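coords below, sequence missing:
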C-alpha cells in the first residue's frame, strides 16, 4: 500500500483532515489553508477526506473518500482544483452554524462591508483595492455569517487573484504561487501585513449589479441570466432573439471569432431551450449555452450607489446561498424557506444596504469609502 500523509486545518467550527498518497495534493491544500493549519485534529467536530491516486490504494482504483462516501476518480491524478471543489461541496453540507454567501467582505472601523455579486463582477479585485486602502481583509469569495452572533468571520481560505487583476492593482505576487485554475493563491499577510481582519458585525451590504443586463434593482426581479456563444449571428436572428418570449435585456459582445450574448429570463432553462431552437431555425452555430456561469460586465459605465431595503438585500443574498439549504432548514422548528429569509434579514439588521453598479474600480471604491457605517457595539 502507498504511504499516505495528512494535513489538518480549521474551517470555521470544523476541523478538516486531508489524507493522500500524493504529496502534490497535500501541498496544494497546505498553501490554500496556510493560515489555519493545525498540528493535529482536536476534540472538535472533524471531517476526514481521503484522496487515493494509486491503483494499489485500499480501494484498488483512484478514489476520493468523504466520510462514508467513495467516489472513483477520473484518472490517477485529477487537477488539485477539482479535488478542492469536491472537498468544499461536501464540507458545506455540514456548515449549518453559518450562512455561507457568495460574496467578498472587508472591514472598516470594526464593521464589515459585504460585496455580494456573481462571478466576474470584480469582487476579488474590489476587495483587494479596499484592502490596499487600509480596510481589513475578510474574504474574496465566500462570506460566513454566524447564525448566533451575526458576525462575519474571516475566510479560512487564502485569496486568489487573476494575473490581469494583479496587474491592474499593481501587485507583485509571491514567487511560485499555487493556482486555482489560472488564478494565483497567496497569503494576504504576504502582500498586506497586519491587514487580516477579525470577526465583525455587518455594517453595510453592497449588491453588485450591471445596469446593462439587469436594469431593475437586484432582488426585485426573479429573472436570472442566460449566457450563450454563437458564430456570425444574422440581423434576423438577433431581431427574433430580442422578441424571444420570457426574455429581456439582451446584451451582445463581439469577440474575434464569436459573439457572446447575455439576456435575462424568468425561467432560464426554458429560455435556454428556446435559444437552441432559434439557432437551429436560423442555421446559426451555437457554440455553448450556460445558465450557471457568471456574466462579464464591461466596467465602462459610471458606478452608482443606490440605497435599498434590507428585505431586498436579503432576497438577493439567499439567491447566492452556498452550502446545503435543506440542512439549514432542518435546524429550524418549522423548516420553512421564509424562516431562512427572516433569520438572514434579522442578522443584517440595521446595516446600510445598497446596490453598487459595477464601473471603474476607483469609482466603486470611492463610493464604498463614503458609506457611513454605524458605530461598533461595545
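Thanks, I have the structure now. Model, not experiment: these values are computed from the prediction. Residues are numbered from 1 along each chain as shown.

Only C-alpha atoms from now on, for both contacts and neighbour counts.
Fine.

is it true that residue 139 touches residue 102?
No - proximity of residue 139 to residue 102 does not meet the contact threshold set by CA atoms under 8 Å, at 10.1 Å.

Need the distance between the two termini of stretch 192-200.
Stretch 192-200 has an end-to-end distance of 19 Å (CA to CA, to the nearest Å).

typed the wrong thing, it's stretch 105-124
Distance across stretch 105-124, first residue to last, is 9 Å (CA to CA).

that older thread, which of residue 139 and residue 102 has more residues huddled nearby?
Each of residue 139 and residue 102 has its neighbours counted (other CA atoms under 10 Å); residue 139 has more, 29 against 22.

What distance do you get for that one to residue 125?
Residue 139 sits 11 Å away from residue 125, going by CA to CA.

Ok, residue 186 next?
For residue 186, the distance to residue 125 - CA to CA - is 14 Å.

Just want to check the distance between residue 89 and residue 288.
Taken as CA to CA, the span from residue 89 to residue 288 is 25 Å.

more neighbours, those two?
residue 89 (14 against 11).

neighbours of the residue lying closest to residue 93 once chain neighbours are set aside, just the number please.
In space, and not counting its chain neighbours, residue 93 is closest to residue 324: 4.8 Å by CA to CA, 6 or more residues apart in numbering. Residues near residue 324, counting by other CA under 10 Å, number 18.

check contacts around residue 324.
By CA atoms under 8 Å, 6 or more residues apart in numbering, the residues touching residue 324 are 92, 93, 94, 96.

Need the three-state assignment for the third one.
Going by DSSP: H, G, I helix; E, B strand; the rest coil, the secondary structure assigned to residue 94 is coil.

here comes the other one, which I'd like you to weigh against the first:
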C-alpha cells in the first residue's frame, strides 16, 4: 500500500503545473497558513501535532502545495506518521518504526479551504553527523533474485537481507546465489553519503519498480532537542534556496517544455517570487516547548 501511494503521488506531482509542492508541514491560525519546512527528522510532524494542541487547524505534516498564481496554500490532509518504539511498530503500516494517526484522530480540526501564508519557518536540525544513507526496501515475489544481484553490482554498498521475520544478515558478493525467488523479501541497504551513489540507487529502484512494494528511508537526522532553540529572520532568497533541496515534485517537472532542458535559476526565481510577501525564519532545533513557544509568538493574533 505504501509503495502504491508513493507511485500515485509521484504521478500526480509530475503532472501538476499550477502548484509548487514543498516538503513541509502546514497549520492554520486565523485564516493564515504557517509553513514548517525541514529535512526528514527535523521535527516537522512533532511541531505540527503540538501546534494542533494549541488550537491551530491541520493542513498537512508533509506536503505544502502553493498555487503559482494566487500564492495560496492548499490543504493536503493525509494521515500523520509518528515515531513508534513499540514491539509491533510498522507491522500493519508498511513503515518500520512508525505508527499512523488518521486525520479524524488528530487533536484539532482539519482545515478544508486554501489560505494565504503568514510565515515560513525553516527548521535547522544542526549538523548532520550521519555518514551513511540507509533504505528499507520490500521486494515482491519473483523479483528478489534479480534485484539483489543488481544491488551487489554497486560498490561500497552494504546489503542486509531478512526473510520470514528472521534476523538480518549481511550478504557478501559471493552470496548472490542464495537470493530467494518467489517469496516476499525485505532488504536493508546502507551506503556512504557524499560519494554519488544515490543516483545509482534511484535508477536501480526505477528499473525494478514492478517488483518493489515499499521503500522507506531508514537514516534520520538526530537534532539536539535538549538545547534552547533560536528563531532568526532570514531573507526570502535564503529560504527559497533551502526549499530547493527537498521539493516533492520530480526533477523532470522543472524542465523547459519547449527545449526539454533544465532552465538554470528558473525554479529558484519562481520560489523566490512565491515567498516575496511571506516572513521567513530559521528555527534551530531545541526543546519542544521552546520551539512551540517561539512559533506561537509569530502567529499570535494580530
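On my side now, so go ahead. As the structure is a prediction and not an experimental result, all values here were calculated from the model.

Give me the TM-score for this pair.
Once superposed, the chains reach a TM-score of 0.64 (TM-score structural alignment, normalised by the length of the second structure), with 221 aligned residues with a CA RMSD of 3.3 Å.

before we move on, the earlier item: what lines up with the residue nearest to residue 93 of the first structure in the second structure?
Aligned by TM-score structural alignment, residue 324 of the first structure pairs with residue 250 of the second structure.

so where do the strands sit in the stretch 201-302 of the second structure?
Applying DSSP state E, counting those that start in this stretch to the stretch 201-302 of the second structure gives strands spanning 212-217, 231-233, 255-256, 261-262, 279-284.

I meant to write the stretch 51-200 of the second structure there.
Assigned by DSSP E, counting those that start in this stretch, the strands in the stretch 51-200 of the second structure fall at 57-60, 63-67, 80-83, 98-101, 116-124, 132-139, 158-162, 169-170, 185-192.

elements contacting the last one?
For strand 185-192 of the second structure, the contact count by 3 or more CA pairs under 8 Å, 6 or more residues apart in numbering; DSSP states H and E identifies strand 132-139, strand 158-162 as packing neighbours.

Just put those strands in TSV and tack on mean neighbour count and distance to residue 275 of the second structure.
Converted to TSV, those look like this (neighbours: other CA atoms under 10 Å; distance: least, CA to CA, whole Å):
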stretch	mean neighbour count	distance to residue 275 of the second structure
strand 132-139	19	31
strand 158-162	18	41
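
Produce a ChimeraX select command limited to the buried residues of the contacts of residue 324 of the first structure.
To isolate the buried ones among the contacts of residue 324 of the first structure in ChimeraX, judged by 16 or more other CA atoms under 10 Å, type:
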select :92,94,96
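
ok, the contacts of residue 324 of the first structure in the second structure, which still hold?
Checked against the second structure using both residues aligned by TM-score structural alignment, their matches' CA atoms under 8 Å, those keep these contacts: 92, 93.

Nearest to residue 211 of the first structure among the contacts of residue 324 of the first structure?
Using CA to CA, residue 92 is the member of the contacts of residue 324 of the first structure that lies nearest residue 211 of the first structure, at 31.9 Å.

Please say which position in the second structure the closest one maps to.
Per TM-score structural alignment, residue 92 of the first structure is aligned with residue 13.

Next, the contact list for that match, please.
Here residue 13 of the second structure is in contact with 21, 248, 249, 250 (CA under 8 Å, 6+ apart).

Kindly recompute the last result at 10 Å.
For residue 13 of the second structure, the contact set (CA atoms under 10 Å, 6 or more residues apart in numbering) comprises 7, 19, 20, 21, 65, 248, 249, 250, 253.

Which members of the residues you listed occur in helices, if any?
Among those, the ones falling in helices (DSSP state H) are residue 7.

With distance to residue 39 of the second structure added, can I get the contacts of residue 13 of the second structure in a markdown table?
Shown next, in a markdown table, are the contacts of residue 13 of the second structure (distance: CA to CA, whole Å):
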| residue | distance to residue 39 of the second structure |
| --- | --- |
| 7 | 21 |
| 19 | 21 |
| 20 | 17 |
| 21 | 15 |
| 65 | 17 |
| 248 | 12 |
| 249 | 15 |
| 250 | 17 |
| 253 | 21 |
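
What subset of the contacts of residue 13 of the second structure is buried?
Buried by 16+ other CA under 10 Å: 19, 20, 21, 65, 248, 249, out of the contacts of residue 13 of the second structure.

May I see the strands of the stretch 51-200 of the second structure organised as CSV, with distance to residue 300 of the second structure added?
Output for the strands of the stretch 51-200 of the second structure, formatted as CSV (distance: least, CA to CA, whole Å):
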stretch, distance to residue 300 of the second structure
strand 57-60, 14
strand 63-67, 22
strand 80-83, 25
strand 98-101, 27
strand 116-124, 11
strand 132-139, 39
strand 158-162, 49
strand 169-170, 52
strand 185-192, 44
